[in-house]
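1. let me see the structure of the following:
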Amino acid sequence: MNNPLMPLTIHRTVTDGDAVALSYAQEQLCFLQKLEPGLTAYNLPRVIRLTGGLDVTAMEHAFQALIARHAILRTCFFEQEGVPMQSVQATVPFALERIDLSVLDDEAQKAQLDVVVRRTAGHVFDLGVPPALVARLVNLGCDRYVLAVCLHHIVSDAWSNPILVHDLAEAYRLALRTGGPIQLPSLPVQYADYAVWQRASVQGGALERQLDHWNRHLGSDVPALDLPTDRMRPSGKTFVGTALGFDVPSELAVALQTFCRVEKCTPFVALLAVWQVLLARCSGQNDFAIGVPNAGRHHEEVSELLGFFVTTQVFRARLSPWQSLRQVCRQVRVDALAALDNAELPFEVLLASRKDRRDPARSPLFQVMFGVQMVGNAVALDFDGLSAEFEEFDDAGAKFDLSLDFYIGPQGVRGRLEYNTDLFDATTARRLVAGYTRVLEVLAVDPDRVLANLVLTSENERAGLMQWSQNLANRPFEAPVHQLITQRARHTPEAVAVVFGEASLTYADLEARANCLAHRLIALGVRPDTPVGIAVERSPEMVLGLLAILKAGGAYVPIDPEYPPDRIAYMLEDSGVALLLTQSHLTLPMRDGLKTIELDRLDLASEPSTDPGVPVNGEHLAYVIYTSGSTGRPKGAANRHRALANRLAWMQDAYTLTPAETVLQKTPFSFDVSVWEFFWPLLQGARLVVAQPGAHREPARLVQLIREHAVTTLHFVPSMLQAFMAHAGVEACISLKRIVCSGEALPAEAQAQVFQRLPGAGLYNLYGPTEAAIDVTHWTCLADGLNHVAIGRPIAGSRTYVLDDGLNLVAPGLPGELYLGGVGLGRGYLGKPGLTSERFVADPFDAAGERLYRTGDLVRWRTDGQLEYLGRLDHQVKIRGFRIELGEIEAQLLAQPEVREAVVVAQPATGGPRLVAYVSASTAQAIDTQTLRARLAVALPEHMLPSLVVVLDTLPLNANGKVDRNALPAPQPPDATRRVAPTRDIEKAICAIWAQVLGTEGVGIHDNFFDIGGHSLLLVQVQAQIQSRLGLAVSLVDLFKHPTVAAQARCLRPEPTDGAIDTAMRPARDGARRQREAMLRRKNAAEGMQR
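-> The predicted structure is shown next:
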């Protein structure tokens, strides 16, 4: 943006040799240069092609005169007591480097010229030795020359370019006439005078009004623009990049001018509005900031100076999907006019006044730039008889993630998109330009179209996206799963079906017992679609109960007996179950009228062992699994037999399990992953090995099971996979053929660990919400060098659409919400028609009335036709594979009498994200966080308990009166003054292990593991570290019982022999003790969380 010139206010105050402060912009560049020595991203290269009889000596004299006229080119930069300063030297030596390529052929000449130009552009300046300018004159022969010039940004900017060329050409003409050194007219002030004036203006309070304006405009913490990238963002900011040039079609440029005349706005306003709209669509964000360069030459006396005057103004975009393009333009116009009135404030002063959170990998406040230059006629390059023209040069740098610039002149509108190549590929850049052009076309012809109805895909792209989105290769429904298992039992009756510890069941045994139980269930009133509760520990009874419920026609409702009593009671009530299968040692909350069957004491001798043959069709329910609900209560997702049969048939087609193989069932049956673990092996005549209760948490026990039973297939949530891969015995699991992952995003690091330590095992990444039959997309992991693991393509019979707010297909590479359709879709939420209709919507691509499920997941199509998971659109999170609605935790907090306000966030931490609750008190009495968390543990399972509770006087609010999550303070570590340091060697060793696992520095021997950010999965890592580093054995249960370093040190014992390990890992058969241990784990996880 340019500004009208203001009256003279800057005076000559600095003489040669004076040490004066830098301007604010120069100071920031010095800091960057110090932070990254050798940085060339702030070089400003220029290339001029000259034709004619060039006088080389006159050109050298011209550069010398240029340096003499502009004191900034004679300025050295240095530190004085740690403060960056500048001082103008009276004279500095300069020689024009001359390079002769005239003897080379055209091809060699071109190659060498490119080397010279790039060497010039990449020159590393020593800012302590002026001039910060290098120039090379290349002779190509036949009166053809190339002048390659490069200046450091600390002495120049883009608006200095025409000044430099004008003064250089004038000096060259004078040098030709005089035949020797010449002198250009002196300037009224120099850049150092401007720097002194600028600091005086700021420090004197002259710009306070402008500072207030910009802080009001930006508001509180400005969200980072989180564009989806082609590669993982490096941990620190990088500056490598390139640029893509493009022309705006002439008819579109004319339409743009017409729109601007009608709206009484400049092209800058319209083009910036289009950029905001495109970035919102590309990022899925409606709130972000864009940097806009301002020439900064507000005073007439600096209009002819070389120097770093440009500053940056920050425009915060706050868009709504229901705004029109015209409305966005009008808002940008208001912002632009206000920016012109507040244009003198240095960006660095604004930045210093802000408290926005900083990320070393991103530029502060904004990550994307935008600029428009009105170039008019080309700058006259009058070198007295020489033909001279600028040559475009890609300087292979990028100061920001993206920078879009337009140059508007008599020849039309030309654009240039600069992009960081550590983040984006050229195909992405081309797609951005194409998207920008489409939005600009809509602005020109239909400016009142709302943003939600913008379609950025072409007809060909939409056809390709529809092909990617649909997998129509589903089989017709043949029979429900339990009937197919009956057929398998008849085919291989003596084959082993289920293994649990030393016990096993053949297919004939399993079939007969399940039939007997099914008859009993039918006698008790179970019919098709009847929900039947089952609350048992992992055991053969669990498999038997699930199969029997299906055979009776019912839909099983799994209830984890480790859940808190309040949660179990709610699930029993909400599901409407009249019958509950359980075990005698479990103590569960019961309600009036609920019938129970204790599977471990059941006498079925009087029941027939024949198949009951209950008619069940594909639309009948197979199971109802409860998942976290945003209203404060969990909700039951109901799934059909047709969907389950399709899902298991696809899995067999994809992975071909044989009867000779073994599948390990270890996932808690309240997770839908357990469904395929139970039934897929039984459908194929394979062995189902059921892990003992608690074994799914302990890598050592899993390794033992895999080796003992030659397990070929098992599932992990990625966080547990990483804990498993860290175990020393993993390489011995050579029987593994398939490792299936789902439940949360699979990190590339975990993928690499599997490839390295288990090269014989395939790794498969699946995705699916509980509202569909287990999984709906699949991806076979590859060592492709990418930093994002895809979730793949739809499985057979599934549809996966990536849509925007207007339910339009989103172009490849751009984020959108994932919508699911097809045979795998669930029926909805049990007993909740309103919530079902909210999440299950009409399919806009199907006229037959099919539905789509709105997942709330943000994804994008990669260019290879694979889906990539990007995150959530709401406050749902995944913690250690558990799907959690933060609203459910917040509702429980707000139900506590001492809590007035509450918000829960998932914050990154070592070992995966952790839940942090922020609360304010309803009375003057302080909140006891230990008591608060203990009460939460009555209603919430361990994985939903906040790791930390932070008490604030009041929660920060945004402009809309809602809790500003970005403004929440970081949790403070426990008071170190009350920490008891370790004294014994064993305590020191355990403290060191805790510190490493938790990613913290200080650990006291009486700190509670769960109080300082620990959770069950991190405790698994502690157990592994104690065993591998200290050679000491300890059970996971003991670590739960003893959550302090002092207590753990007392219970450690020397590592036993292999035989003793087998004995130690043999699970306790006493179910009552297991239940007490589960309650103890919840209690320990709930206790003592001080702010």
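2. drop to CA atoms for contacts and neighbour counts, all remaining ones
-> Will do.
3. just give me how far the lengthiest helix in the chain sits from the chain centre.
-> When the chain is parsed with DSSP state H, its longest helix is helix 426-445. Distance of helix 426-445 from the chain centroid (Cα atoms, centre = their mean, to the nearest Å) equals 24 Å.
4. just stretch 325-341 next, same as before
-> Using Cα atoms, centre = their mean, the distance from the centre of stretch 325-341 to the centre of the chain it belongs to is 31 Å.
5. same deal with stretch 630-648?
-> 27 Å.
6. would you mind measuring the gap between the ends of that stretch?
-> End-to-end distance of stretch 630-648: 30 Å, with Cα to Cα, to the nearest Å as the criterion.
7. neighbours around the closest residue to Leu648 other than its chain neighbours, how many?
-> Excluding the flanking residues, the one nearest Leu648 by Cα to Cα, 6 or more residues apart in numbering is Trp680, at 6.2 Å. Using other Cα atoms under 10 Å, Trp680 is surrounded by 23 other residues.
8. one more, please, to line up against the first structure:
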Amino acid sequence: CPFEDGQIMVRTGDLGRWHPDGTVEILGRIDQQVKLRGFRIETGEIEAVLSTHPSVNECVVVVREDDTGDKRLVGYLTLRAGMAEPEGTELRQLLGAQLPSYMVPSAFVVLDTLPKTPNGKLDRRALPAPEADHGAAGFVAPHSETERLLAEVWAGVLRVEQLSIHDNFFELGGHSLLATQVASRVRQLTGQEIPLRLLFEAPTIAEFAAQLAHQDATETPPVLPVERDGRTLPLSYAQQRLWFLDQLQPGQTTYHLPLLLHLHGPLDRTALAQSLSAIVARHEVLRTTFAPAATPDAPPVQVIAPPAPVALPCQIVTLAPDQNVDQLLHALVQTELAQPFDLQAGPLLHMRLVQWSPEDHALLLVLHHSIFDGWSESVFLRELAALYQNAVAGQSAALPELAIQYADYAVWQREWLQTTVLDQQLRYWQQQLQAVPALDLPTDYPRPAMRSGAGATVAVAVPAALTAELQRLSQQLDSTLFMTLLAAWQVLLYRYSGQAEFAVGTPIAGRVRPEVEPLIGFFVNMLVLRADLRSTPSFAEVVAQARRVALEAYAQQDVPFEMLVEAVQPTRDMSRTPLFQVLFALQNMPTTALDLPGLAVRSIPMDLPVAQFDLALALSETDDGLRGVVEYSTDLFAAATIERLMEYYTLLLAALVADPEQPIDQLSLLTREEQQQLLGDWNRSEAEYPREAALHQLIEAQAARTPHTPAIVFEGASLTYAALNARANQLAHYLRAQGVGPDVLVGLMVERSLEMIVGMLAILKAGGAYVPLDPTYPAERLQYMLAHSQAPVILTQAALVDTLPEHAAQVFRLDADWSTLAKQPTTNPPRTVLPDNLAYVIYTSGSTGRPKGVMVKQQGVLNLVHGLRAYFDDPAVHNVGLITSISFDISVNQIFPSLIFGRTLHIIPDVVKLESQAMLRYLDEHQLHLLDAVPSYMQAVLNDVAPEQPANALRYLLIGGEKLERRLLQSVFGQLGAQVAIVNIYGLTEISDINILGAIRAEDAARPITAGKPLQNNRIYIVDASGQPQPVGIAGEICVAGESV
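-> Below is the predicted model of the structure:
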């Protein structure tokens, strides 16, 4: 645990993570993060996209559970003035274009306003349940046979008795998982392949039936004999998957496999060309292309071209003065990799020979993965060595005949898998992978709706000494090195994501029969290894689990991954790979050192700009320890993040070797330097301020310095600092006579007015703590607050006296009773409070349903005020706008810094706040330099006005209470001007409201949005569930310690 003994620390319940610059990003409430059908969903991401619809003013997305226990996403929204209500289909199409299908709500509810709790927060429990809508046309019975069939399928899936052909699938409770079931049942009954998106685009029976009429039927391809009698040859399951991916994204380079050889010495180009020709002639797969079948309802087929000599022209290049060989070759490879393969026209093998000196050549081969794999590389190099040696010596090729070709394997695979041989294996996988959750790692960038395949790599090295220790540990635990390294990878993913259940993929050679071992081709298969770390086991126990799961998977490895996906039917999501998103491999394929007579041969590794998965770690054993690369999606991660991840992996390996019996949730991922950085350097927020002063004393001092400066303004009236101080003094003397002193609570029930600030200051001068009582609150709530606080005195206004609930307090009317204070002195009363005494008590919503009184001390507010000094004490700031009710803690951020630093506080009338144009006119006419608001309010104001506004004086906009979205940054800088600095603030009412803050300027608008750094004299910790500090970039709970607590 990172906390010092005796240190008071508050767990906020909010998720956050450190950024490399020492700022903190707020990710949302822990209890608002939802998990639906195996996916963890941040509803704010859905809301951000939904809010871009021009009709939407406010929106919120929640998970609702119906009577059957089925959960689904429901979107609630309010409309902008004058805008028409959008259709649910229109909203789903908007969301579906940017988000995975499981993040698209199945129903939308339009409300006049979103329900709020008395303190202004969204009241989720008051959101109404969506009603089933049978369409504007009422009930219409199915007409055609297709409509009747669909009605039966929908009724069974949705568990309803009667369906109109105009009923909307999603408005009746459908969601992506049920849509998958509909597609599966329709496919089973009609033989037609139904893409999941079809149901989103055509969500009624009538629309769906019409679309179905245009869908092509797919039938199981016939079992073909191995004999070559002119009949078509099928693709293997693995090839077919790559073919379909290419159809979805033509021209993608994700599945390009390069092989680059530096040949130094006298090269016999003729012998090399002859050798390559012999290999291409020997392996049909290198002459294979794929073509659509003769009929549109059959799968693609292999087309094998006849052997032909390989053309290997030599390109002579010149090294630039500042270019080395590897740079030259890297540029060559990148150019060749960027060339897409045409899987139908071919060839699927590109060869180039490059020369830059008489004895220096490079042979570059780029092959499509559908005809080549890692094992094939060894076969190719072994045959190239034998053939080149014979060619140079003038001898004929001496390679044994191949008994079969890859096409024969593809036929055999499909014949075999049509039998009952694999039923048992399929049952195992269906049970093992049932509802396996997607691994949701924290990312640097939002996950795109569709994977682009763009990627990069980072090198990985595990020292030889640590590798030897890992091998010894593997022997002690009766496992293999692969199992031990896999277990460590799973532990790292668990610690990084906070997710205890997920799956990791691992490649397996797939050459289960000896006759395919000498073949070139795409045989590799993927095994899906599920991890379950919910019991927070020791590492030794994780290794034992990894061993058991791996051995079971090896026994069921005959099922092609493509068939596995079809059998398990995970929720389709184009932003993620199916079943697993992270891969681990320990390369143990046969390796071949290429020995060509008279040549020194060097295989050159290459960094490919592609990523087949979110993350893929591939290691191999060398004399110097473990070496490898981690391939990562650049759509999701920055290079620095992956470099840190692999540093943590090596650190974790050492910790696991040192103590394999330690529970995995107690392992630290931090080096001493990082612990110092996170717990020390980034928390060095010490700052001096007048700790022994009282809030009202600092305002008194300001009144003495600037007595004639306007202190507060409301509806044309104002009070100077001298007048404010004098009036507050008179009331304070009166309150003291009523028994008000340190920690005595005084109710303050007033409309927005000058008296509101006078009363607040007077209570503090008397030594008491104010309790805001909002006149708009229900009587029952006010009665509870008065009874709970037991305030002996209430300050109010004449018009509000009759609205007070039953109480026993002394009431003083700030407007009608002021004449009774005429004889009270205007001098400052003697100070009676200490920094440890209360300044105010604000009631917020409590988990019990009753308001919760939060007590805040003088010291916390004093520290807050001086933490905001850089903004309020800026010479360019004179006028401060108060938007928020004093019943909300945000008001504290405006009132006290404004008065303590001698600014003029403008109390903005309610009638102005509620009308966007009036609000912006007020901002301009009163030359407000600093304003404080919640993001949703400010966004609503800017939504309702023209993009270009008159020049204004605003310099600082303090934003807090909700997550700051990029859309508001764009609106503020675009409409209020680039001179505005948005000060993002984060904190809890319980701990003086602000604990983290930072300014965002126009030039920062494209950077990640963070809340900034700890407020002065505050310390921020981000921890996992067991209280361990989280590394940079890893989400955890935000904890706060320091003078605000």
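9. follow-up on the earlier one: which residue in the second structure lines up with the residue nearest to Leu648 of the first structure?
-> Aligned by TM-score structural alignment, Trp680 of the first structure pairs with Pro897 of the second structure.
10. tell me which element that match falls in.
-> helix 892-900 (DSSP states H and E).
11. next, the buried residues of the longest helix of the first structure.
-> 428-429, 432-444 (16 or more other Cα atoms under 10 Å).
12. who are the packing partners of the helix or strand following that helix?
-> Sequence order places helix 459-469 as the next helix or strand after helix 426-445 of the first structure, per DSSP H and E. Secondary-structure packing of helix 459-469 of the first structure (3 or more Cα pairs under 8 Å, 6 or more residues apart in numbering; DSSP states H and E): strand 793-794, strand 798-803.
13. give me the mean deviation of the first one from the second structure.
-> Comparison of strand 793-794 of the first structure with the second structure after fitting gives an average deviation of 1.7 Å (mean Cα distance after the TM-score superposition for the first structure).
14. and that strand, which stretch of the second structure?
-> Under the criterion TM-score structural alignment, strand 793-794 of the first structure matches residues 1013-1014.
15. so how far is that stretch off the chain centroid?
-> Centroid displacement of stretch 1013-1014 of the second structure relative to its chain, using Cα atoms, centre = their mean, is 22 Å.
16. which stretches in the stretch 851-1000 of the first structure count as strands?
-> All strands of the stretch 851-1000 of the first structure, identified by DSSP state E, counting those that start in this stretch, fall at 851-861, 867-872, 876-879, 882-885, 899-907, 914-921, 948-951.
17. cool, and the stretch 101-250 of the first structure?
-> 133-141, 144-152, 241-247.
18. what's the answer for the stretch 801-950 of the second structure, then?
-> Using DSSP E, counting those that start in this stretch, strands in the stretch 801-950 of the second structure cover 810-813, 838-845, 851-857, 879-882, 904-907, 930-933.
19. tell me the buried residues in the first one?
-> Spelled out, that is strand 810-813 of the second structure. Quick answer for strand 810-813 of the second structure (16+ other Cα under 10 Å): 811-813.
20. contacts for it?
-> If you take Cα atoms under 8 Å, 6 or more residues apart in numbering as the criterion, strand 810-813 of the second structure is touched by 792-798, 801.
21. same thing but 6 Å
-> Taking contacts as Cα atoms under 6 Å, 6 or more residues apart in numbering, the residues outside strand 810-813 of the second structure that touch it are 793-798.
22. among the residues you listed, name the buried ones.
-> Here, 16+ other Cα under 10 Å leaves 793-797 buried among these.
23. now secondary structure too, for the residues you listed, in CSV please.
-> Converted to CSV, those look like this (DSSP: H, G, I helix; E, B strand; the rest coil):
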residue, secondary structure
Val793, strand
Ile794, strand
Leu795, strand
Thr796, strand
Gln797, coil
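24. which of the residues you listed lies at the shortest distance from Ala553 of the second structure?
-> Ile794 (72.5 Å; Cα to Cα).
25. need the nearest residue in space to the closest one, chain neighbours excluded.
-> Ranked by Cα to Cα, 6+ apart and with sequence neighbours excluded, the top spatial neighbour of Ile794 of the second structure is Gly747, at 4.4 Å.
26. helix/strand/coil for that neighbour?
-> strand.
27. alignment lookup: it to the first structure.
-> When the first structure is aligned by TM-score structural alignment, the residue opposite Gly747 of the second structure is Gly533.
28. work out for me the element the residue mapped onto Val413 of the first structure from the second structure sits within.
-> Mapped onto the second structure by TM-score structural alignment, Val413 of the first structure lines up with Leu626. According to DSSP H and E, Leu626 of the second structure maps onto strand 625-633.
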